[in-house]
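> Fold the following and give me the result.
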Amino acid sequence: MHGYGHLGLFQCIVIKQATVDKAVVVLRLDKDSGRRI
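Model prediction:
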């Protein structure tokens, strides 16, 4: 985070959000299909 300023913070937020979205999608697929990925 140090030395990147607002851009670094923004990128961290975007990456975290994308990771959360991916996890949610995987969990939904896991529920729907009934098998573990």
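
> From now on I want contacts and neighbour counts done on CA atoms only, so please keep to that.
OK.

> And the residue positioned nearest the centre of the chain, how close does it get to Arg35?
The residue lying closest to the centre of the chain (CA atoms, centre = their mean) is Thr19, at 1.1 Å. Taking CA to CA, to the nearest Å as the measure, Thr19 falls 21 Å from Arg35.

> Here is a second sequence; please produce its structure as well for comparison:
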Amino acid sequence: VRIQKCFKRYIARKSYLDLPSSAITLQTGLRAMKARD
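Got it, this is the predicted structure:
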């Protein structure tokens, strides 16, 4: 749960800084999390 919270905060900051690629960042992040599991 803690990892997810940090991840969401990271995505929020990343998407705030780079809005157009936020969707790409999210997809990449989700893929990375699946790979880690």
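
> Name the helix or strand for the residue nearest to the centre of structure 1, please.
Thr19 of structure 1 belongs to helix 5-33 when assigned by DSSP states H and E.

> Tell me which other helices or strands that helix touches.
Counting contacts by 3 or more CA pairs under 8 Å, 6 or more residues apart in numbering; DSSP states H and E, helix 5-33 of structure 1 packs against no other helix or strand.

> Just give me the neighbour total for the aligned residue in structure 1 for Tyr10 of structure 2.
Aligned counterpart of Tyr10 of structure 2 in structure 1: Val25 (TM-score structural alignment). Residues near Val25 of structure 1, counting by other CA atoms under 10 Å, number 12.

> Check the one 3 residues further on too.
Here the neighbour count serves as a burial measure; for Arg28 of structure 1 (other CA under 10 Å) it reads 12.

> got the contact list for it?
With CA atoms under 8 Å, 6 or more residues apart in numbering as the criterion, no residue contacts Arg28 of structure 1.
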